[in-house]
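Colleague: please find the sequence and the predicted model below.
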Amino acid sequence: MPTAAEDLPAGEGRWPDPLAWLGVAAAERAAAGLHRTLRPRPSGQCDELDLASNDYLGLARDERVLAGAAAALAGWGAGATGSRLVTGTTELHAELEQALAGLTGAPAALVFSSGYLANLGAVTALAGPDCLIVSDAGNHASLIDACRLSRSPVVVVSHGDRDAAARALAQRREPRAMVVLEAVNSTDGDLLPLADWHALAVRFAALLVVDDAHGLGVRGAGRGAVAEAGIAAEPNVITTLTLSKALGSQGGAVVGSQAVIDQLIDRARSFIFDTGLNPAAAGAALAAVRIIAAEPALAASALVRAGELAAICGVPATDSAVVPVIIGQALPAFERSVALRERGVRVGCFRPPSVPPGTARLRLSARADLSDADLRRFCQTWQSVSPS
C-alpha cells in the first residue's frame, strides 16, 4: 500500500528554507542595478513630463475616449461578467471588433483582455508540434512565451535576419511553418520591412504573425505598419494588437481572416478561459479607433515629435514613436533615469532581461500631444543630467 503522507519523514533539517534563496537573489539584482520598484502615479494633472508611457497619441485622457468609457460603464456595467463564450461578449465588443478590422484593413478581428493574451492565443492556437516557428530574436516576452507554450519546434533568428529565416524554413521537416515577429521593435524602435517578410512567408508556405503593438496608431496614418505594408488582408497574415498603447485604453486583439478568427474562438485558451475585456475599456478603445480613423494627422505628429526627441538626445531617429538611448550597463542607465525623474521628467529604463546584457537603455516615448514647451523643458533637463 502507498505510504500515507503523515507517515513520510519530516523535511526539517533535510532541506533549506524554501524562501531563503529569494533574499540572495534580491541582493544580487540590486547590486547589478536590476531591482525594480513600483512607483504609483498620482491622479489628475501633475507637473511631471511623461516620456515613458505608451500613450503615443495622447488619447488616454482625451475627453472623447473618456466619454466612450463612461457610456460603456453606464450601459454595460463594470465587468464583462464572464468569458467571451459565456456572457462576456456584448454588442459593444462586436462593434469594437468590426471597427478594428475596418481600421487595419483586415477581414475580421477578435478582442482579448490584453495584448499579452492576444499573442499567446494567436501563436498557440495556430501552431503545434507539426509547425516550425521561426521567431525573431527581438520579439516581446509575450511572443517568446507563446512560442514556448505552443509545443512547436522553434528556431530563433537574429533580429531582422531574413536570410537565416529562409534557411530555417527551407530546411524544415514539419509540414507547416510560422514566422513570428514585431512590426516595430518595442525597445529598438526599428520598423521591419514587412512586405519582404510577407514575400518570404509566401515563398515557403508559412503563416506570418506580426505583433503591431507599436505600429498601430503611429504608422500608416494610424492604421498600423501591417496596413501600411499593404498585407493586412493577405490570408496568411495574422496581426496582433494592443489597445493599451496608441488607443489609450486596455486590452488586445487579433485581426486576420475569418478562418483564423474561428480557429481562435475554438482553440485559443487565453481567449476561451479568460473573462472578457471590461466594457469601459472596450468603449474607450472604440472611441479611440474612431478618432484615429478620422484624424490621421495624429500619427504624423507622433513621428515628428519622436524625431525631435532623438535630435535632443543626439541619437538617430527611428521609424516609430520609440526613441532608444543606449547607455550600456544597467546601473548607469538606472541612475540616469532617476536623475531625470528627480527633475520632473519620467522616461523608461530598460535593463536585462528586457534587453540583452550590455545594452541597457533609456526609452523615450513620443506623444502627438507634446508641446513645444515640453520639448524645450526636456532639452534643458537632458542637458543637465548628461555627462559633459
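Modeller: Received the coordinates, thanks.

Colleague: use CA for all of it now, contacts and neighbours both
Modeller: Noted.

Colleague: who's in contact with the closest residue to L192 other than its chain neighbours?
Modeller: Nearest residue to L192, sequence neighbours excluded (C-alpha to C-alpha, 6 or more residues apart in numbering): A183, at 5.6 Å. For A183, the contact set (C-alpha atoms under 8 Å, 6 or more residues apart in numbering) comprises 191-192, 194, 210-215, 225-226.

Colleague: any chance of those residues in a markdown table, with neighbour count, secondary structure and distance to E95 too?
Modeller: As requested, the contacts of A183 are exported to a markdown table (neighbours: other C-alpha atoms under 10 Å; DSSP: H, G, I helix; E, B strand; the rest coil; distance: C-alpha to C-alpha, whole Å):
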| residue | neighbour count | secondary structure | distance to E95 |
| --- | --- | --- | --- |
| L191 | 19 | strand | 30 |
| L192 | 17 | coil | 31 |
| L194 | 22 | helix | 28 |
| V210 | 26 | strand | 23 |
| D211 | 29 | strand | 22 |
| D212 | 24 | coil | 21 |
| A213 | 27 | coil | 20 |
| H214 | 26 | coil | 23 |
| G215 | 32 | coil | 22 |
| A225 | 32 | helix | 23 |
| V226 | 28 | helix | 22 |
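
Colleague: okay, one more to line up with it:
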Amino acid sequence: MHMPFALNQIDAELAIIDRELLRRSIRSVDTPCGTEIQIGGKPLLAFCSNDYLGLANHPKLIAALSEGARRFGTGSGASHLISGHHAIHDELEAKLASTQAGAIPNARALFFSTGYLANISAITALSLIGKSKTSIYSAALNHASLIDGVRLARGQGSVDLHIFDHHHLAGLEDKLRNDLTPFKLIVTDGVFSMDGDLAPVQELLHLANQYDALLMIDDAHGFGVLGKHGYGILEDQEVCSDRIIYMGTLGKAAGLNGAFVCAHEKIIAWLIQKARPYIYSTASSPALAFAVLRSVSLIEGELGQELRARLHSNIALWKEGSIFIRWNRLKSDTAIQPIVVGSNATALQLARALDQLGYWIPAIRPPTVPKEMARLRMTLSAAHTKEQIQGLCKVLSDLETSLPK
C-alpha cells in the first residue's frame, strides 16, 4: 500500500524546515507558571513567560478560580448568544469597560476566550461596516492574530491593505491623505511583542482624527503593566477618543486566560451582530470570568501598584547589567527585552547553552521575526529576584565571549 500523497509531502516539507533550523517543538512544564520551574524534572529559571506581574500562580487567584467553580460550575454550556452568557460575564464586562472609560467615551466591553479570537473577531466585523470598499492600515510588525484578522477580512469583502512602519509615520500619512475610501481602519500593536517598543498612539490617533479612520490597538502586553492603575497604553499615553477599539489580554499580566475588546457601545453592538468567531464560539467558563474579575481588582489596587513598581525596577536593573558587544539588545522600556543575535544557528546554540546552565529562554526564529533577526525574546517579571537577573547578565556576558561567532 502506498503512503498517501499528503504524508509524503509533509515529510519533504518538514525536511526543509529542519534544514533551515526552523522546526518548532513543545516542551512540557511540570510545575505551575513562575520564575522557577521544572521541565522533565530539571529545574530552570524562566525568563520567557508573559506572566509580567507574577499573578499566574498567586494564592488569591487560585482561591478565586476555585470559588468561581463552586459558585458557577465549570462550563458555560453554550455560546454567548444561546445560553452561555451568565450574569458574572456581565459583571466582568462592566468592570473591564470601566478600566478604559477614561480613554473611550460610552465604553462597553466584550469578553473573549483568547486574544487571537478577539482580534480576528473585531477586524473581520469592522471590515463589514458600510457597503463600499474598506482600507486597512496595518503596522508591519503586528502580531500574527492581527495579520490573520486582516487576511480573513480581505477574504470576505473588498479590502485594500496598506502596511506601515510605526517608527516612521510620514508614509502612513501620505497614504491616508490620498485615500478616498469611506471607511478606514488603522491597526497596531500597543507593545510590539517581539521588539518590546510602544506604538506612537497619540500620533496615530491624530492621524485617525485628521483622516476619519478608526484606530484599533492590541494591548496584549500593556494591560496590567502600563499606566498608573495598570489599565494599559491608553492610560499611559493619556488619550481619549470614540475612534479607538482597544483589545486587552487577560492571559499575560492578569495571570489567567481570555481577552476583551473595549470600544464605543455602538461598535460593541456591531461586533455582537457581525463577529462570527464570537457568535459561534462556546462562551468562556463563568468560573474564569469570576477569577478574572478578582484579578482586575488586584491589578488596579495596592498589590498591582507594588508589582508594577517591582517590575519596572527589574527592567532598570536588567538594562544596566546587560551590555553586549556582538549582540544587539533592542531598545525597550517594557518587560519584553529581546537580544538579536542574527542567524537561526546562533540563536539555537545560545538557547541550548542557556538551558544547560539552568535558564529557559527559547530561540525566536522566522517567520515570527524577519530573516537574519533571530533572537532570544527575554521577558522580565515582578517575581524575578535581583540575584536572578544579575546572574543572567553574568551568564550572557560570558556566553557572548565564549561562543563561536
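Modeller: In hand now; what should we look at? Note that this is a predicted model, so its numbers are computed, not measured.

Colleague: TM-score of the superposed pair?
Modeller: The TM-score (TM-score structural alignment, normalised by the length of the first structure) is 0.92; 375 aligned residues with a C-alpha RMSD of 1.9 Å.

Colleague: rewinding a little: pipe the contacts of A183 of the first structure into JSON lines and attach distance to D47 of the first structure per row.
Modeller: Output for those, formatted as JSON lines (distance: C-alpha to C-alpha, whole Å):
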{"residue": "L191", "distance to D47 of the first structure": "33"}
{"residue": "L192", "distance to D47 of the first structure": "36"}
{"residue": "L194", "distance to D47 of the first structure": "39"}
{"residue": "V210", "distance to D47 of the first structure": "37"}
{"residue": "D211", "distance to D47 of the first structure": "34"}
{"residue": "D212", "distance to D47 of the first structure": "31"}
{"residue": "A213", "distance to D47 of the first structure": "28"}
{"residue": "H214", "distance to D47 of the first structure": "26"}
{"residue": "G215", "distance to D47 of the first structure": "29"}
{"residue": "A225", "distance to D47 of the first structure": "33"}
{"residue": "V226", "distance to D47 of the first structure": "36"}
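
Colleague: coming back round to it: quick one: what's aligned to the residue nearest to L192 of the first structure in the second structure?
Modeller: For A183 of the first structure, the aligned position in the second structure is G190, judged by TM-score structural alignment.

Colleague: which residue ranges of the stretch 301-405 of the second structure form helices?
Modeller: 302-321, 344-356, 386-402 (DSSP state H, counting those that start in this stretch).

Colleague: could you dump the ones you listed into a markdown table and include distance to H2 of the second structure?
Modeller: A markdown table is the format used below for the helices of the stretch 301-405 of the second structure (distance: least, C-alpha to C-alpha, whole Å):
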| stretch | distance to H2 of the second structure |
| --- | --- |
| helix 302-321 | 56 |
| helix 344-356 | 36 |
| helix 386-402 | 49 |
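
Colleague: for R23 of the second structure, find the nearest of the ones you listed.
Modeller: With C-alpha to C-alpha as the criterion, R23 of the second structure lies closest to helix 344-356 of those, at 10.7 Å.

Colleague: residues in the first structure aligned with the closest one?
Modeller: Counting by TM-score structural alignment, helix 344-356 of the second structure corresponds to residues 330-342.

Colleague: that stretch vs the second structure - mean distance after superposition?
Modeller: Stretch 330-342 of the first structure differs from its equivalent in the second structure by a mean of 1.4 Å after superposition (mean C-alpha distance after the TM-score superposition for the first structure).

Colleague: give me the residues contacting that stretch.
Modeller: 32-34, 327, 346-349, 351-352, 358-362, 381-382, 385.

Colleague: can you say which of those residues are buried?
Modeller: Those of the contacts of stretch 330-342 of the first structure that meet the buried threshold are 33-34, 327, 346-349, 351-352, 359-362, 381-382, by 16 or more other C-alpha atoms under 10 Å.

Colleague: what about those, which are in strands?
Modeller: 327, 346-349, 360-362 (DSSP state E).

Colleague: and which of those residues is nearest to G256 of the first structure?
Modeller: Each of those was checked against G256 of the first structure using C-alpha to C-alpha; the closest is G348, at 31.8 Å.

Colleague: strands of the second structure, start to end?
Modeller: 36-39, 42-46, 107-112, 134-139, 159-164, 183-189, 213-218, 244-249, 259-264, 328-329, 336-342, 359-360, 363-364, 374-379.

Colleague: ok, which of these comes nearest P277 of the second structure?
Modeller: strand 107-112 (9.4 Å).

Colleague: would you check that T379 of the second structure makes contact with L53?
Modeller: No: between T379 of the second structure and L53 there is no contact under C-alpha atoms under 8 Å: 11.3 Å.

Colleague: looking at the two, which has the bigger crowd around it?
Modeller: L53 (29 against 20; other C-alpha atoms under 10 Å).

Colleague: what sits closest to the more buried one if chain neighbours are left out?
Modeller: Nearest to L53 of the second structure is A382, by C-alpha to C-alpha, 6+ apart, at 5.0 Å.

Colleague: what's the answer for G77 of the first structure, then?
Modeller: In space, G77 of the first structure is closest to P279, 7.0 Å off (C-alpha to C-alpha, 6+ apart).

Colleague: trace the one you found over to the second structure, please.
Modeller: So, by TM-score structural alignment, P279 of the first structure is matched to P286.

Colleague: just want the most central residue of the second structure.
Modeller: By C-alpha atoms, centre = their mean, the second structure has its centre lying nearest to A220, at 3.4 Å.

Colleague: I figured that one hits K252, correct?
Modeller: Yes: the pair A220 of the second structure and K252 qualifies as a contact (C-alpha under 8 Å) at a distance of 7.4 Å.

Colleague: ok, the residue nearest to L53 of the second structure - contacts?
Modeller: 52-54, 307-308, 310-312, 314.

Colleague: looking at the alignment, what does it pair up with in the first structure?
Modeller: A382 of the second structure maps onto A368 in the first structure, by TM-score structural alignment.

Colleague: do a quick rundown of the helices in the stretch 51-200 of the first structure.
Modeller: Going by DSSP H, counting those that start in this stretch, the stretch 51-200 of the first structure shows helices at 63-76, 91-104, 115-126, 141-149, 162-170, 194-203.

Colleague: make CSV out of those and add distance to I261 of the first structure.
Modeller: CSV is the format used below for those (distance: least, C-alpha to C-alpha, whole Å):
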stretch, distance to I261 of the first structure
helix 63-76, 25
helix 91-104, 11
helix 115-126, 9
helix 141-149, 17
helix 162-170, 25
helix 194-203, 20
